[in-house]
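Undergrad: dropping the sequence and predicted coords here.
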Amino acid sequence: MSPPPDDVLTAVAAAGLPGSLRELPQREIHEPLAGDLVAAVRPHRLAGLLLGTVQREELVLPPAATAALAETHTQDMATCLRLEHALLSVAELLDQAGVPFRVLGGTAAAQLQYRDPAMRPFHRLSLLVQPPQLPDATELLRGTGWTERPSDAAAVPGTTLTGPTGLRLDLHDALPMPVPGVEVDPAGLWGEGREFRLGGRSLRTLADEERLLHACGMVVAGSSSLVAHRDLAELVLFGEWLQPRLMHLSKVWNAHALLARAVTSVWRRFALADVTALSVWAEGWQSSTQTSPYRRGHRTPSDSSLRLRRPGWLQGPSAKRR
C-alpha cells in the first residue's frame, strides 16, 4: 500500500533534520502518487528538498516523475535568480537614495538558514523600510518600472509592487506578523541585524532572534505550510540566536505563547526525537494549564547547547544555482 501523499510531503520537508522520525518510503513511488507528489512540492517550496532525497537515493521516483521534478526545480531556480538580480538593482537604488532597508522572507532564509540555498526556493521579494520612507521608496521603484498592485491581505502593512517582467516585491513599513496579540517592537528591527552576501554585495536582514519570532508567526498563521515549519526548524537548530536575548525579546513582544506554540508544532509535525532546551521549554509551556499571557514561575531555557550540528549531507560547500 502506498503511503498518503501528505505523509510523504512531511517526510520530505523533514529530510536531514537531526532526530526526525519521519521516514521516506523505502520502495519506489509509482504513478499516480509520484506525479501528485511532484505537483505538490512547488506550492510547498519543497522541490529542492525532494530532488535532494532523489539524488541521494533516499527516495525513488519513476523516470518521468524525476524528469518533471528536475524541470520544476530548474524553473524555481530561474525565478530565484531573476528575483536576486532584481533585489541587487533595488538595493542599489535604495542605497543611493539613502533609504535603509532589511531583506525579509525566503531570500534571507535561503541564504542564512540553509546550507545550500537551492533547497529553499522563493517566488517574491520582501523588504522592510522605515514607515516615513515607505512613500519615497515606493516612488523610487515606480520610476524604474515597478507598479503598485492590490495586496493579498489588507492587514499586511506596506505596498505590493510588480516589476516590468512580472516579478513581485512586497515593501513593508512594519514587520508582517499575522498573529493577534503580538506587539513587535519596531525600534529593535533596525539594529545591526545579520549580514549576508549576494552577487558580491552585502545585504542585511533582521537579527536571528527577530527572524526566529517572525518565523514562528509564519508557522502559526500558515499552519499547513511545510516550508514555514522547515524554516523555523533550521533557525532553531542551526541559527546564531542567543537564548537570553530571544526570551527577553519574546517577552517584550508578548510572544511567549507564539514561540511555544510554533516550536512545539515543528517538533510534533516533523517527529523530532532530539530535543533542545528551547523545545523542552516550548512543550512545557504548551502543556501548562495556566492561561495567563505570562506564566509566572515557568523557567526559560538555561541550557547553552540549544542548537545541533547540521546533518552530514548538509556539511559540504553550498551548491551554486544553475
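TA: Here it is on my side, so go on.
Undergrad: from here on, contacts and neighbour counts on C-alpha atoms
TA: Noted.
Undergrad: what's around residue 101, how many residues?
TA: 23 (other Cα atoms under 10 Å).
Undergrad: hmm, it is touching residue 128, no?
TA: Yes - if you go by Cα atoms under 8 Å, residue 101 and residue 128 touch, sitting 5.4 Å apart.
Undergrad: can you give me the helices in this protein?
TA: 5-13, 33-41, 47-55, 63-96, 105-112, 134-142, 208-221, 226-238, 243-252, 256-269, 277-287 (DSSP state H).
Undergrad: how about these in JSON lines, adding distance to residue 27 and mean neighbour count?
TA: Converted to JSON lines, the helices of the chain look like this (distance: least, Cα to Cα, whole Å; neighbours: other Cα atoms under 10 Å):
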{"stretch": "helix 5-13", "distance to residue 27": "12", "mean neighbour count": "19"}
{"stretch": "helix 33-41", "distance to residue 27": "12", "mean neighbour count": "18"}
{"stretch": "helix 47-55", "distance to residue 27": "12", "mean neighbour count": "21"}
{"stretch": "helix 63-96", "distance to residue 27": "14", "mean neighbour count": "17"}
{"stretch": "helix 105-112", "distance to residue 27": "31", "mean neighbour count": "22"}
{"stretch": "helix 134-142", "distance to residue 27": "51", "mean neighbour count": "17"}
{"stretch": "helix 208-221", "distance to residue 27": "31", "mean neighbour count": "24"}
{"stretch": "helix 226-238", "distance to residue 27": "23", "mean neighbour count": "23"}
{"stretch": "helix 243-252", "distance to residue 27": "42", "mean neighbour count": "17"}
{"stretch": "helix 256-269", "distance to residue 27": "23", "mean neighbour count": "22"}
{"stretch": "helix 277-287", "distance to residue 27": "33", "mean neighbour count": "19"}
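Undergrad: closest to residue 158 out of those helices?
TA: Of all these, helix 134-142 sits nearest to residue 158, with 7.5 Å by Cα to Cα.
Undergrad: can you give the contact residues for the closest one?
TA: By Cα atoms under 8 Å, 6 or more residues apart in numbering, the residues outside helix 134-142 that reach it are 90, 93, 94, 99, 129, 147, 148, 158, 159, 171, 172, 173.
Undergrad: returning to that earlier point: and of the helices of the chain, who's closest to residue 22?
TA: helix 5-13 (5.0 Å).
Undergrad: and that closest one with helix 47-55, angle?
TA: Angle of helix 5-13 versus helix 47-55, following axes from the mean of the first three to the mean of the last three Cα atoms, to 10 degrees, is 90 degrees.
Undergrad: alright, now check it against this:
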Amino acid sequence: MTDVGELLGSIAASGMECAQGAWPAEPLDDVAWAELLRRVRAERLPGFLVHAIGSGALAATPQQAVQAKREHLVAVGRVLGIETGALQILRQLASAGVQARVLKGPAVAQLDYPDPALRLFVDIDLIVRSDDFDRAVVALTEAGHHRRHRQPRPGFDRRFSKGTSFVVSDHLVVDLHRTFVMGPFGLWVDLVEVWRSSSTFTMGGARLQALDREVRFMHACFHAALGDVVPRLVPQRDVVQMLLDVRLDVDRVLLLARNWRAEAVVAKAVTESWRTLRLDLRPDLVVWALGYRPSRREARELALYSDSESGYARKSLGALRAVPGLRDKAAFLRALAFPDPSYVEGRYVSPRQRLTKGLFAVAGLRSRKRSS
C-alpha cells in the first residue's frame, strides 16, 4: 500500500534530478488518489503534482491526470486574482510613500523556479521598513482593509513584532512584515542588511522588488524551520530550490546566519528539507548543516517554534533576551503586561484574565527550561 505522506515528499521534489523519489509502480486506487488530492491541496502542491504526472514519474490513469490538471488550473486562477489584489496593495502603499518588498510566493516563484506555475501561493507577504510600519498600517486601514490583530500598545509592532495581517477580501490576506518571524530569531535579524540590496521581478506587468538572493534564502530557511509546528513541503522545496542554485553565495549565507544568531535555524531548515525531499547530492552547505549541533540555548529557542503548546506568551518571553537595552525591555514587558483595553477586548474577559494566562504560560516555559 502506498504511503501518501512519503509520496507527497516525492511530488514536492518533482523535477529535481538529484531527488530519489519513492514512486508507486501503478496508479493509485480511488481511495488513495482522493486522499492524495486532498493533501496536495492542503500542501499547495498542484503544480508539482501535474509535473510529476507529466514527466512520467507518477503513474496515473487518464482520469487522474485530468483531475490533477483541473486542480492546477483552479489554483492558478486563484493566484492570478491574488496577484491583481497584491498590485493594488502595493500601489496603496506607494501612494503613502511606503516602499515594500515582496516575500515568498510570487517573488520566489518568479526568481527561483524555472516555471512559476509550479510554485503556487494563497496569500501575499510584504516587508516594509520599521520606520514605515505605522504609516503602512494607516494606509491600508484607510483603504478599507481589515486588520486582524491590534497591537498591545502604540508603537509596539514597529519596535518588537513580526508584523500584522490585513483581510483585503474573501480571497486575499496580506501579511505585512517588518521582520521575518516573531520571537527571538525575528529580533536578531539585521534589518539594515535585509534592506541593503534587492532583486527585481515582474508581476502583472509591474516591476517589483524582492529580497536579494542570499537574504531570500535566509527567509526561506526561517519559513521552513520556524513557520509551522509541522514543516510544510513548499517552504522546504524553496530551501532546496535556492540552495542548488550555483549563484547562491554560501559564504555570505553562513555569515548572515552567524551574525543573526540563526545558524541553528539554517541548519534545521536545510537538514529537514533534504531528508524530506530525499535528495542524494551533498553540497557544502548541506554537509555543514548535517554536522551542525545546536547548543542547549539554541535548542530551547528552536523549541519555541516547534512546540505546539508554545503560544504568544511563551514566544514573547523567549524574545525578551533579544530585545536590546533595559529601557526597551521595560517597554516590551509593559506593553505585554498592561496592554491597551482595545487589545484585550474580544480576546479575554478582562485584562486580569489575560495577565493570568500569560503568567501560566511563562511558568510552563520556565519549567521546561529547568527540565532541559
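TA: Alright, I've got the coordinates. Computed from a prediction, not measured in an experiment: that's the story for all the values here.
Undergrad: reformat the helices of the first structure as a markdown table; add distance to residue 123 of the first structure.
TA: Below are the helices of the first structure laid out as a markdown table (distance: least, Cα to Cα, whole Å):
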| stretch | distance to residue 123 of the first structure |
| --- | --- |
| helix 5-13 | 18 |
| helix 33-41 | 13 |
| helix 47-55 | 13 |
| helix 63-96 | 7 |
| helix 105-112 | 8 |
| helix 134-142 | 19 |
| helix 208-221 | 16 |
| helix 226-238 | 13 |
| helix 243-252 | 29 |
| helix 256-269 | 23 |
| helix 277-287 | 30 |
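Undergrad: of those helices, which is nearest residue 197 of the first structure?
TA: In terms of Cα to Cα, the element of the helices of the first structure nearest to residue 197 of the first structure is helix 105-112, at 8.3 Å.
Undergrad: for the closest one, packing partners?
TA: strand 125-129, strand 194-198 (3 or more Cα pairs under 8 Å, 6 or more residues apart in numbering; DSSP states H and E).
Undergrad: looking at those strands, which is nearest to residue 222 of the first structure?
TA: Checking these against residue 222 of the first structure by Cα to Cα gives strand 125-129 as the closest, at 17.1 Å.
Undergrad: what's the mean deviation for that closest one versus the second structure?
TA: Mean deviation of strand 125-129 of the first structure relative to the second structure after superposition (mean Cα distance after the TM-score superposition for the first structure): 0.7 Å.
Undergrad: dump the residue contacts of the closest residue to residue 29 of the first structure other than its chain neighbours.
TA: In this structure, residue 29 of the first structure finds its nearest non-sequential neighbour in residue 61, 5.4 Å apart by Cα to Cα, 6 or more residues apart in numbering. For residue 61 of the first structure, the contacting residues are 28, 29, 30, 34, 54, by Cα under 8 Å, 6+ apart.
Undergrad: go with 10 Å
TA: 27-31, 33-35, 37-38, 51, 54, 67, 69 (Cα atoms under 10 Å, 6 or more residues apart in numbering).
Undergrad: before we move on, back to that, most tightly surrounded among the helices and strands packed on helix 105-112 of the first structure?
TA: Ranked by mean neighbour count, these are led by strand 125-129 with a mean of 22 (mean count of other Cα atoms under 10 Å).
Undergrad: against which helices or strands is that strand packed?
TA: For strand 125-129 of the first structure, the elements it packs on are helix 63-96, strand 101-103, helix 105-112, helix 134-142, strand 159-162, strand 168-172, judged by 3 or more Cα pairs under 10 Å, 6 or more residues apart in numbering; DSSP states H and E.
Undergrad: count the residues that sit near residue 159 of the second structure.
TA: Neighbours around residue 159 of the second structure, by other Cα under 10 Å: 18.
Undergrad: swap in residue 241 of the first structure?
TA: By other Cα under 10 Å, neighbour count at residue 241 of the first structure equals 19.
Undergrad: on that earlier part again, looking at the helices of the first structure, which is closest to residue 179 of the first structure?
TA: Here helix 208-221 is closest among these (Cα to Cα), at 6.2 Å.
Undergrad: remind me what that closest one packs against, helices and strands.
TA: In terms of contacts (3+ Cα pairs under 10 Å, 6+ apart), helix 208-221 of the first structure is packed against helix 105-112, helix 226-238, helix 243-252, helix 256-269.
Undergrad: quick one: contacts for the one residue sitting closest to the centre of the first structure?
TA: By Cα atoms, centre = their mean, the first structure has its centre lying nearest to residue 231, at 3.8 Å. Shown in contact with residue 231 of the first structure (Cα under 10 Å, 6+ apart): 13, 106, 109-110, 113-114, 120, 212, 215-216, 218-219, 266.
Undergrad: if you set the cut-off to 8 Å instead, what comes out?
TA: Contacts of residue 231 of the first structure (Cα under 8 Å, 6+ apart): 109, 113, 215.
Undergrad: format those residues as JSON lines; extra columns: distance to residue 84 of the first structure.
TA: Formatted as JSON lines, these follow (distance: Cα to Cα, whole Å):
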{"residue": "109", "distance to residue 84 of the first structure": "13"}
{"residue": "113", "distance to residue 84 of the first structure": "17"}
{"residue": "215", "distance to residue 84 of the first structure": "21"}
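Undergrad: aligned partner of the residue nearest to the centre of the first structure in the second structure?
TA: Using TM-score structural alignment, the equivalent of residue 231 of the first structure in the second structure is residue 238.
Undergrad: one step back: which one, of the helices and strands packed on strand 125-129 of the first structure, ends up nearest to residue 273 of the first structure?
TA: For those, proximity to residue 273 of the first structure was assessed by Cα to Cα; helix 105-112 is nearest, at 24.2 Å.
Undergrad: average offset between the closest one and the second structure?
TA: Compared with the second structure after fitting, helix 105-112 of the first structure deviates on average by 1.6 Å (mean Cα distance after the TM-score superposition for the first structure).
Undergrad: angle of that helix against strand 125-129?
TA: 100 degrees.
Undergrad: measure stretch 343-359 of the second structure end to end?
TA: 18 Å (Cα to Cα, to the nearest Å).
Undergrad: matching residues in the first structure for that stretch?
TA: Going by TM-score structural alignment, stretch 343-359 of the second structure sits over no part of the first structure.
Undergrad: re the thing from before, I'd like to know which of the helices and strands packed on strand 125-129 of the first structure lies nearest to residue 180 of the first structure.
TA: Going by Cα to Cα, the one of those nearest residue 180 of the first structure is strand 168-172, 18.0 Å.
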